[in-house]
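return a 3D structure for these sequence lines:
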Amino acid sequence: DLSLGNPVIEPPEEFHQELSRWVNNPRAGMHRYMPNAGYPEVRAAVAEHLSSMTGIPFTQNEIVMTCGAAGGINVALKTIVEAGDEVIILAPYFVEYIYYIDNAQALPRIIPTDNQFAPDLKILEENVTSKTRAVLVNSPNNPTGAVYSHNTLKGIGELLSRKEVEYGREIFLISDEVYRRLVYDGVECPYMFQYHPRTIVTTSYSKDLALPGERIGYIAVNPQYEGRDELINGLVFCNRVLGFVNAPALMQHVVRELQDASVDIDEY
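As a prediction, this is how the structure comes out:
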């Protein structure tokens, strides 16, 4: 049970070095407001990293820096759902999800997983309705540790595409990926973007850099989604009006050069 996933190890040395570099060499304006989406150079660094990992050409225009993944999920839900919409979550699920959904005045639709804690595609299909606006997935999963396979994720993407045609509305796939780097024994954790054009990924540096208290993460929107510009505008607006305003300035500066850095995951 990963529970709230509070790392008990310290950040890697690269983090302390980068933090010291910024603290000991202050620059004019480094603590001021920036665009609500985050510093362009930081978003560009994230986009470059995602491009190299996924083979999909991201730009800074598909990235919004956030106050952690929790902030990112709240921003994403507020952007895409209307009151009364349903958001599907798979049980067992991270305990806060139902409250994030409630924050957006949507309704959680909770469905079980199979005996390996993987999504049951038949049950999922039966529960996607004309009110479904999003499916929220978490792989590697909290609390079970399950990693969803390529075939499972491909099946979810195909299912959502069929249901979009059936109901004549967009259905988003929101992927909470804070545990992406915490995989073991050669297990592959596929990137969601390849499975559904309306994919929104939320993540943070809380686990791989052991920085949960710093509240720094980002949202990445699938570049292959034709409505991405409008969606990004909505995400930036909601990031502002929900009161987050922008991700922490100092942490944005620090993580810019740490896209490939990580704690020793064996210590977990």
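
C-alpha only now, for contacts and for neighbours.
OK.

contacts only, for the residue nearest in space to the middle of the chain.
Note on the chain: the residue nearest the mean C-alpha position is Thr202, at 1.0 Å, using CA atoms, centre = their mean. Contact analysis of Thr202 by CA atoms under 8 Å, 6 or more residues apart in numbering lists 69, 72-73, 174-178, 217-220.

what are the ranges of the helices in the stretch 1-150 of the chain?
13-24, 40-54, 68-80, 97-103, 121-127, 150-167 (DSSP state H, counting those that start in this stretch).

and of those helices, who's closest to Val245?
Nearest to Val245 among these is helix 68-80 (10.8 Å), distances taken as CA to CA.

what's the closest one packed up against?
Where contact means 3 or more CA pairs under 8 Å, 6 or more residues apart in numbering; DSSP states H and E, helix 68-80 is packed against helix 97-103, strand 172-176, strand 199-204, strand 217-221, helix 228-241.

residues in contact with Asp102?
Pro108.

what about 7 Å?
Under the criterion of CA atoms under 7 Å, 6 or more residues apart in numbering, Asp102 has no neighbours.

leaving out sequence neighbours, find the closest residue to the residue nearest to the centre of the chain.
Ile219 (4.6 Å; CA to CA, 6 or more residues apart in numbering).

this one next, for a side-by-side:
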Amino acid sequence: MSLPLNPAMQATDVSPVPEAGRWIAGRTFPADRPLINVSQAAPVAPPPEPLRRAMAEALMQEPASHLYGPDLGLPALRAALSEQVSAQYGGTIRPEQTAITSGCNQAFAAAIATLAGPGDEVLLPIPWYFNHKMWLDMSSIRTVPLPTGPDLLPDPKVAATLIGPRTRAIALVTPNNPAGVEYPPERVAAFAELARSRGLALVVDETYRDFHSRDGAPHPLFEDPDWDETLIRLYSFSKSYRLTGHRVGALMSSPARLAEVEKFIDTVTICPSQIGQRAALLGIQTLGDWLAGERREILARRASIEAGFPKLAEQGWCLKGCGAYFAYVEHPFALSSDALAKALVEEASVLCLPGTMFEPKGATSGRRHLRLAYANIDADGIETLFDRLAGVSFER
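Got it, this is the predicted structure:
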């Protein structure tokens, strides 16, 4: 007799990144055509040397780095991040409105856990970030798909028509994962006004904020002194300082909500990584110029995508979105993108994710799109990627 399984967990789709990893498990690729992996949006290079050195010193010399810390994060890091974001956005964020989490995925999970329960609803623009959808499914919270236009931007007027009595929040990701598009400041502000007028939370995931092409604040929401009555802002140190394995993220909201978040964190991880938090703090304090250089490099890769795409456009491909770590492309083939993505491993030694992993099952749009995560390929790698994609031939 087998043990029972949670039906909500069973009904949740498998995570796309490990699923795609199984497509190449045990495979070897030709020496003249090595694998190009554009499936995951995470830096593979280690943190910069000053961070690694400081982390090693903390490991060896700070006994507290091995102990439980405060559930909501190190006070010094909460204060430093609050000050930094206040300066970046021209608003006021206090340390008591800031929590440190074990990565940004935990920040989203904690935020949703304070907002909604089984049977409630959350609006997610499509294409959506798959881990957001997975958490809602596991929590028995209904995801309400929010369609986007040809520019892959959601419309607050459309969102207003989808709000029902069980709706608890609208969740946005900007710069967007998977589409790469940056939501204009006025669009984000319009969503905040909609959420406020309907008594909902607006959850804004800004994991890729440090690679935004816009100079200055990406949105004006923190200028409102009562921002924490509506906005829940999420952030990640993983991409900014290459701390993916150390799991350090952040959540900004009202002190009252953070009291509830504390319960969630204490039950799940007790506290964020002590070593990772120390690295994040040093990054804020000393690596501003280094991070600016990382941003310039990512923006240069974005420019390479846009400059090189005509090679694919000649073959019928379309660049639908590009920014931060991502390009979202429409392919010209009869194959559904889930079959195409697997075929590209064989035909082009390219591993990418299909649009079907970012949209509701059966969605026509998902069958037409691929996500290319270019964080780990430089301009030459992008050119090689486009050469390979331009060279494949399938039925149209």
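
quick revisit: make CSV from the helices and strands packed on helix 68-80 of structure 1 and add distance to Arg32 of structure 1 to it.
Putting those into CSV (distance: least, CA to CA, whole Å) gives the following:
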stretch, distance to Arg32 of structure 1
helix 97-103, 29
strand 172-176, 29
strand 199-204, 22
strand 217-221, 19
helix 228-241, 15
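
nearest to Glu125 of structure 1, of those?
Taking those one by one with CA to CA, strand 172-176 is closest: 13.9 Å.

return the mean post-superposition distance for that closest one against structure 2.
Here strand 172-176 of structure 1, set against structure 2 after superposition, deviates by a mean of 0.8 Å using mean CA distance after the TM-score superposition for structure 1.

Provide the aligned range in structure 2 for that strand.
The alignment of strand 172-176 of structure 1 onto structure 2 (TM-score structural alignment) spans residues 201-205.

contacts for the matching stretch?
Against stretch 201-205 of structure 2 from outside (CA under 7 Å, 6+ apart): 168-174, 192, 195, 230-235.

got it, and stretch 211-219 of structure 2?
88-89, 175, 185, 188-189, 295, 298-299, 324.

so what does Pro145 of structure 2 match up with in structure 1?
Under TM-score structural alignment, Pro145 of structure 2 pairs with Ile110 in structure 1.

contacts only, for the closest residue to its match other than its chain neighbours.
Counting by CA to CA, 6+ apart, Ile89 is the residue found nearest to Ile110 of structure 1 once chain neighbours are left out, at 5.1 Å. With contact taken as CA under 7 Å, 6+ apart, Ile89 of structure 1 is in contact with 108-111, 135-137.

doesn't Arg214 of structure 2 belong to a helix?
No. Applying DSSP: H, G, I helix; E, B strand; the rest coil, one finds Arg214 of structure 2 to be coil, outside a helix.

burial of it, as a residue count?
11 (other CA atoms under 10 Å).

quick one: it and Thr174 of structure 2, what's the gap?
From Arg214 of structure 2 across to Thr174 of structure 2, the span is 12 Å (CA to CA, to the nearest Å).

which residue of structure 2 sits opposite Ala69 of structure 1 in the alignment?
Checking TM-score structural alignment: Ala69 of structure 1 goes with Cys104.

just checking, that match touches Ser238?
No. Taking CA atoms under 7 Å as the definition, Cys104 of structure 2 is not a contact partner of Ser238, at 8.5 Å.

okay, now the aligned residue in structure 1 for Glu83 of structure 2: neighbour count?
Mapped onto structure 1 by TM-score structural alignment, Glu83 of structure 2 lines up with Glu48. Neighbours of Glu48 of structure 1 under the rule other CA under 10 Å: 17.

before we move on, what about Ala256 of structure 2?
11.
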